[in-house]
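Participant: please find the sequence and the predicted model below.
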Amino acid sequence: MTHRRAVFIMVLVTLLWSTAGVVSRQLEAARSFEVTFWRSLFNGVGLFAILAWLRGPAALAGRLRTGGRLLWFSGLCWSVMFTAFMVAITMTTVANVLVVMATAPLFTALLSRFFLHHRLPARTWAAIIAAGAGIAWMYGADISGAGEQHVLGTLVALGVPAASAINWTLIQHASHGDAPADMLPALLIGALLSAAVTLPLAWPLQASAGDVAWLAALGVGQLAIPCVMAVTAARTLAAPEVALLALLEVLFGVAWAWLGAGEAPSTAALGGGAVVLGALAANELIALTRRGAAF
């Protein structure tokens, strides 16, 4: 896969990921851990179907048995990401969660620098700082809630960028060498772990049939399909670059909320969004120009 194609795939991935907020606004009865359980369950079903089609059931089962600690640790990271985001959203404001998630590129860059010995160009550091500042501008005026629940929700949200940074670094490590490891089954492990952990906390289940339908769409269309695409693109892109592109999820999320829930973005959201887009565009255009990548 060329660099330019991998970037295009990651942009599409973030577009799909960003639908979680607007879809969750359509739910009638499902709340908190039940939302996470249904989404993770359908995510697992979708992933099993996709991976069985791509690899074959026997090969998939074999990889799960022999994948080793790296595969299962990546699966644990996916589980934390799947679970922490939805749980945090139910405990604090969306703005709080998104601002916390904006730290993911910095976490990833630092891990890549110290564990993979990647020498990050100055443009990437500048883009990380600018993108983080842009998102802070977008939501800084809306961050609220100094109460115990909001503080706890923010701490839970920290699990997303932390697990994301570790995961992209693991995938980068596994994708290089003489025999690159197949890390796609880690997604299935993560989905099943998330569903298993949240089911006891979600019981008794109260979701309506409409809720289950919406959460099925989230599990397959918002998680299973784009996550497979993201892992594929991460084999070509550097881990900090993946994390930086993933910030587009925040911008797309604002657009979905505007179109699907009637939440018009504020002046700060528009200004901060322009900063984020500018940082991403500059970083990617410089990288593509220097590599001379062909699509």
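Facilitator: The structure has been received and is ready for your questions.

Participant: all contacts plus neighbour counts: C-alpha atoms, from now on.
Facilitator: Noted.

Participant: number of residues surrounding Gly260?
Facilitator: Using other Cα atoms under 10 Å, Gly260 has 15 neighbouring residues.

Participant: if I pick it, what's in contact with it?
Facilitator: By Cα atoms under 8 Å, 6 or more residues apart in numbering, the contact list for Gly260 reads Val22.

Participant: Gly210 versus that one, what's the distance?
Facilitator: Distance, Gly260 to Gly210, by Cα to Cα, to the nearest Å: 17 Å.

Participant: next one: stretch 254-270 to chain centre, how far?
Facilitator: Put simply, stretch 254-270 sits 20 Å off its chain's centre (Cα atoms, centre = their mean, to the nearest Å).

Participant: for Glu249, see how far away Ala104 is.
Facilitator: According to Cα to Cα, Ala104 stands 12 Å off from Glu249.

Participant: got another one to weigh against that:
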Amino acid sequence: MQASAGPERRRAREGRLAILLAAVAWSTAGLGQRGLDASAVTQVAGRAFFAALALLALVLAMERRGTMRAFLGMGRSGLAMTVFLAISSGAFLLALNHTSVANVLFMQAAAPMMAALLGWVLISEPVDGRTWAALLLAGAGVAVMAAGSLDAGIAAVGLPLLMTASFAVVIVIARHRRDVSMMPATCASQVLVVVVCAPFVTLGSVSGSDWAILAALGVGQMGLGLAFLTIGARLIPPAQVALISLLEVVLGPLWVWLAYGERPSSATLVGGAIVVAAVVVQAVAPMPAGRGAASEAHV
């Protein structure tokens, strides 16, 4: 028993470090977006283009000769995952153009609770008392943030909600179709984003530094973040993945505050704190047998 404890602890440390690095990578989205001059749709398409390349390389490394089979074997669930991931990914970057980074990230943190509600409504998935408490907390937090964003216009409220709802659908699909690999669907979703946005892209709005930032967002923020998640999620329990991933919610607003002086509103901070509390409540709940909370996707 003692002989096996050493390798087990080492794997746990490596898993926690991988998720920590994933959260740090994801947290740079707002920092990168705030440095872009390109139009909003061009930002979405540019990041998706580089992300698709990075994710394709990741799929090739994971699947090797089975890469084509992995894409062709996604089925209807994989196609649905692709569409909703594309919506969530595009809405995420568009939302950053209309509201604070903190508002977007705190809203995104509510996706697992929204997924639990969707699972209950759509497929009669049981919801225990602890999860209901998390749902009520998250709903209150989202309501506070949404009310505080009304003055900024409908896009400041609608886009973060669209992002969160579509990503919640992805979580539901991933949880109930564990035979479908998320990675090919994530790659395909970025290709879909590029195709849909292509007619509205204005390359003239892209400055010289924008290309480097878009590449960093696509390859580093999305590609590298997903690579670390893929490693870490196999080594530690889903609850630990969820809790460590909350670091993104803390670091994302911190980076833009330090770099651009962007201060979240009081409503965003209060609502965000409630949502984070809801995530913690749900994450510390015992995980039912055969179920996992971590997914190989991120917006």
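Facilitator: Everything's here; your move. Here the structure is a predicted model, which means the values were calculated and not measured.

Participant: in whichever helix or strand Met145 of the second structure is part of, what's buried?
Facilitator: Met145 of the second structure belongs to helix 129-149 when elements are defined using DSSP states H and E. Of all the residues in helix 129-149 of the second structure, those buried under the rule 16 or more other Cα atoms under 10 Å are 131-132, 134-135, 137-142, 144-146, 148-149.

Participant: before we move on, back to that, tell me which of Ala104 and Glu249 of the first structure has more neighbours.
Facilitator: More neighbours surround Ala104 than the other of Ala104 of the first structure and Glu249, with 27 against 21 (other Cα under 10 Å).

Participant: which residues sit in contact with that one?
Facilitator: So Ala104 of the first structure contacts Val160, Pro161, Ala162, Ser164, Ala165, Ala243, Leu244 (Cα under 8 Å, 6+ apart).

Participant: from Leu118 of the second structure, how far off is the alignment partner in the second structure of the third one?
Facilitator: Put plainly, it is Ala162 of the first structure. Under the alignment (TM-score structural alignment), Ala162 of the first structure pairs with Ala165 of the second structure. To Leu118 of the second structure, Ala165 of the second structure is 9 Å away according to Cα to Cα.

Participant: repeat for Cys187 of the second structure
Facilitator: Counting by Cα to Cα, the separation of Cys187 of the second structure from Leu118 of the second structure is 24 Å.

Participant: which one of these two has more residues nearby?
Facilitator: Per other Cα under 10 Å, whichever of Cys187 of the second structure and Leu118 has more neighbours is Cys187, with 27 against 18.

Participant: distance check, the more buried one against Phe71 of the second structure.
Facilitator: Counting by Cα to Cα, the gap from Cys187 of the second structure to Phe71 of the second structure is 9 Å.

Participant: now swap in Gly223 of the second structure and tell me
Facilitator: In this view, Gly223 of the second structure and Phe71 of the second structure are 18 Å apart by Cα to Cα.

Participant: which ones are touching the aligned partner of Asn97 of the second structure in the first structure?
Facilitator: Aligned by TM-score structural alignment, Asn97 of the second structure pairs with Thr90 of the first structure. For Thr90 of the first structure, the contacting residues are Arg31, Ser32, Gly153, by Cα under 8 Å, 6+ apart.

Participant: neighbours of the last one, how many?
Facilitator: This points to Gly153 of the first structure. By other Cα under 10 Å, 23 other residues sit near Gly153 of the first structure.

Participant: now it: which helix or strand?
Facilitator: Per DSSP H and E: helix 148-157 holds Gly153 of the first structure.

Participant: what's next to that helix, contact-wise?
Facilitator: For helix 148-157 of the first structure, contacts defined as Cα under 8 Å, 6+ apart pick out 84-85, 87-93, 96-97, 100-101, 145.

Participant: tell me the first helix or strand C-terminal of that helix.
Facilitator: helix 159-174.

Participant: average separation of that next one from the aligned part of the second structure, please.
Facilitator: Superposing on the second structure and averaging over aligned pairs (mean Cα distance after the TM-score superposition for the first structure), helix 159-174 of the first structure comes out at 1.3 Å.

Participant: great, nothing more from me.
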